[in-house]
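Asks: Please work out how this folds:
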Amino acid sequence: MNLPIQQIAKPLPSAFIEGLEQIFAERAILALPARKHHGASESHYPNLPPDAVVFPFSTEEVIELVKLCNRLDVPLIPYGAGTCMEGQTTALFGGVCVDMSRMDKVIAVNHEDFDCVVQAGVRREQLNDHLRDKGLFFPVDPGANATIGGMASTRASGTNAVRYGTMREAILSLRVVTPDGRDIRTARRARKSAAGYDLTHLFIGAEGTLGIITEIALRLHPIPEAISAATCGFGTLEGAVATVVQAIQVGVPLARVELLDEVQMRAVNLRSKLAEAELPTLFFEFHGSISGVQEQITLVEELAMANGGHAFRWALRPEERSKLWRARHEAYYAAVNLRSGCVGWTTDVCVPISRLAECILETKADLRASTLPAPIVGHVGDGNFHVIFVLDPNSETERAEAERLNANIIERALSMEGTCTGEHGIGIGKQEWLVKELGETVELMKVLKTSLDPKNLFNPGKIFQ
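Replies: Sure, this is the predicted structure:
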């Protein structure tokens, strides 16, 4: 799309290229196709490729690279799976992309303590495949098969957050390479500590601007005895949202509850070959003991019926549940496929649960008055929802309309004491909204950034200029 984002870069020094080749040999890539691949993401921002791409195998190689970049003033952009939504991997100032995908070892699994240690390039699905035979799982599920390092850097959450929390709650400690080349560990494996500053949570959500995460210690959970999933269509969007809010208020420990409006359901049916009614629909999943799950189901069904819900459609077998949640995870691609040749722009507000119905219904009224296709999908159990604008990339009119609607959505969320981003982060696109949300607090963030990265080499131009 023709957005006002331009790359400001200078050629890499020959001494830097020689240094890369000494450290990484054939794992230092200068070819344009590889660079363009690493300049792209799932966001709607233009592809601004780095000047080089490297694939470290170890923390020690990352340290060598950081020291080389420091010596020759070359920016670094950490890269996981490229699934970010706010342009966090875009090379605004050129430099070198540090692709962590080959640091993909599960270092340790501590069964008795329900935790593990992984390298940053381990993928979410890879980790759960590794844990399955041990009766454990890692619950944070943003939909994409993201790397754990990328999920930590953007403070990711997803469909399980309503019960199991986000990356903020899932991480015990980090191993980080700082901008001056130090190798630090932010904490030990203990479940709690009052030892000094909480540096673990300083780096979670920092989007690679304060350090490069190379290892992560994670909390794990036992695989539930019973798992049941279902969908339920509603006559009104208001009824669907009210069911979620009431279920949470009466203490039902929902594992997952996702909302798809009627536009999104049409898109999902087309892409994933489902046969769901094209109505505002909730996707539920219940975890626990057999009796506990049945109690949850009984109560939620009563709430749904009282709010205009239809009969639950069950997915009981593992393959049925997988098909259902795969359809939910591919909702973005389903939405974009509603219009041939178009791109998606996903919003990401989150509000207190008591204001959720009001926020979604006012947003839906905005969308009905617009000609722009814009499905709603959301992790409504924790107050987070998304509007996916489906845009013609060559239409300035449509881009302007999306910007107007997005501004309305964020203003509305902020007026309800919510946030401009529930899980995607700030990146390029939400910097002004961050200031509006937190005010002078952003100045303190800049002080921290300058203190740790005085040369502004770590993912420059992200979160704030």
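Asks: For the rest of this, base every contact and every neighbour count on C-alpha atoms.
Replies: Will do.
Asks: who's in contact with V435?
Replies: Residues near V435 by CA atoms under 8 Å, 6 or more residues apart in numbering: V442.
Asks: what about it, which SS state?
Replies: Under DSSP: H, G, I helix; E, B strand; the rest coil, V435 falls in the helix class.
Asks: if I look at it, how far off is T59?
Replies: 34 Å (CA to CA, to the nearest Å).
Asks: what do you get for M1?
Replies: When distance is defined by CA to CA, M1 is 36 Å away from T59.
Asks: Show me which of those two is the more surrounded one.
Replies: T59 (20 against 16; other CA atoms under 10 Å).
Asks: so that one makes contact with I212?
Replies: No: in this structure, T59 is not within contact of I212 by CA atoms under 8 Å, at 9.4 Å.
Asks: Following up with a second sequence; could you model it the same way so I can compare the two?
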Amino acid sequence: MNAPADLARLHPAVAPRPVPESLLAALRERFGAQCSTAMAVREQHGRDESPFDVPPPAAVVFAESTRDVADAVKLASDADVPVIPFGVGSSLEGHLLAVQGGISIDLSRMKQVLAVNAEDLTVTVQPGVTRRQLNEELRSIGLFFPIDPGADASIGGMTATRASGTNAVRYGTMRENVLALEVVTASGETIRTGTRARKSSAGYDLTRLIVGSEGTLGIATEITLRIYPLPEAVSAAICSFPSIEAAVRTTIQVIQLGVPIARVELIDVNSVRMVNAHSRLNLREQPMLLMEFHGSPAGVQEQAETVQAIASEMGGNDFEWATTPEERTRLWTARHNAYFAAVQSRPGCRAVTTDTCVPISRLADCLLASVDEVDASGIPYFLVGHVGDGNFHFGYLIDPHDPDERLRAEQLSHNLVSRAIAMGGTCTGEHGIGLHKMGFLIDEAGEGAVAMMRTLKKALDPKNILNPGKIFSL
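Replies: Sure, this is the predicted structure:
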């Protein structure tokens, strides 16, 4: 993709399609108080955590069942009006924005855990269930769902973006952990994909087609997930390093040695300072790795000793260990609060975020070159990363009213993505394409592959009403 030349290409093309009054009347008749056209409600559903500002949807439908979703989509389809699924609004890439107008379907009231099959290690939930809610319900029977993107995202949103997070190095992403779906299609039909069986060779893999499709091919209304036994033993540690390079080289050695570490997260010195101020902590202000080990007591001890020895060779110091849930929560506060601590460190700012992922062998090269470039730019930033699987995030903190800052941040993002793709990596490890990375998708996948994606979209959504204007343009 060509480097940003001006701000015009950084803003989504907003061309609202008409929403006839007859559709709004039909929605009010069908949904009553579950349908709102109040500006405050519309604005809440017309903004996410991305740096884009787009007019809000024309109405919001608060779905409480699969039938509600199907009926709303059918009414919208009859009127050729877009529909945008909404979870908790934590998207970073503009997924929720009504760039072609339309209505928002809020799934947050669909928050039932429908079935727990402990013997098979599966659970079926509605899309509005959040990861914390799910784990609260599973904890009492000794099970958990490991995908942890940081924010308390909804399972529906995590499915739509193919989320991963801090545990992905051991447990994989939503791609590996979604077994089956109930989906409302663009015509308002309800279909099912997949089964609770751990594998299948029956036809096209529609489940994985929907997972990561960002609401552009269907709206998931039931999701069946893999779940796991709570580990017999869990130990967490933080370790400070004299440089980012030392922390990254430690991570590479740990992964290449095959240590089955559950989590290994990087926090740069900027993030540590911000979290200390935000959460009133006193962490050592150096680059830091946060690590967690799962398994038997003996296995956890062996993993921890191996990692500590590697880290010590790289200059790692001040190991702090935590074995109780309360101690682990305190240590992980630094990682989970990093984004919000960063945004609050510069009042009024917006974050232009990245989430590139590269092969682990190229992690140091890509990350260190990117650090040098942003340090030279003068743009305030923070850096965190799920470095165990080669995924890391810069957040460039910009004044949204300063076009020069926005342009410089986008140039940094462009250079980083180009660097990652050249190293065999991807423009997005977990946030998805949304609006922000549409040009990068062409760079990564190629025109032919994107053309095939467009063909699928047109076949499954011929009226282009399902979250239009995302991933690619039609």
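Asks: overlap in contacts of T59 and I212 of the first structure?
Replies: Applying CA under 8 Å, 6+ apart, one finds that T59 of the first structure and I212 are jointly contacted by V177.
Asks: Could you pull up the residues touching Y381 of the second structure?
Replies: Contacts for Y381 of the second structure were tallied using CA under 8 Å, 6+ apart; they are 270, 342, 374, 394-397.
Asks: residue in the first structure matching it?
Replies: Matched by TM-score structural alignment, Y381 of the second structure corresponds to A374 in the first structure.
Asks: do the same with G429 of the second structure
Replies: G429 of the second structure maps onto G422 in the first structure, with residues paired by TM-score structural alignment.
Asks: Could you do E182 of the second structure as well?
Replies: Checking TM-score structural alignment: E182 of the second structure goes with R175.
Asks: Is its match in a helix, a strand, or coil?
Replies: strand.
Asks: roughly how far apart are it and T59 of the first structure?
Replies: For R175 of the first structure, the distance to T59 of the first structure - CA to CA - is 9 Å.
Asks: List the residues that are in contact with both of the two.
Replies: 183, 214.
Asks: quick one: contacts for V118 of the first structure?
Replies: So V118 of the first structure contacts 104-108, 215-217 (CA under 8 Å, 6+ apart).
Asks: What residue, apart from its backbone neighbours, is nearest the most centrally placed residue in the first structure spatially?
Replies: Compute the mean C-alpha point of the first structure, and by CA atoms, centre = their mean the closest residue is A156, 4.0 Å away. With CA to CA, 6 or more residues apart in numbering as the criterion, A156 of the first structure has its nearest non-adjacent residue at 5.2 Å, and that residue is E423.
Asks: Contacts only, for that neighbour.
Replies: So E423 of the first structure contacts 154-158, 348 (CA under 8 Å, 6+ apart).
Asks: Filter these by whether they're kept in the second structure.
Replies: With the contact criterion set to both residues aligned by TM-score structural alignment, their matches' CA atoms under 8 Å, those that also touch in the second structure are 154-158, 348.
Asks: Just the buried ones out of those residues, please.
Replies: Among those, those buried by neighbour count (16 or more other CA atoms under 10 Å) are 154-158, 348.
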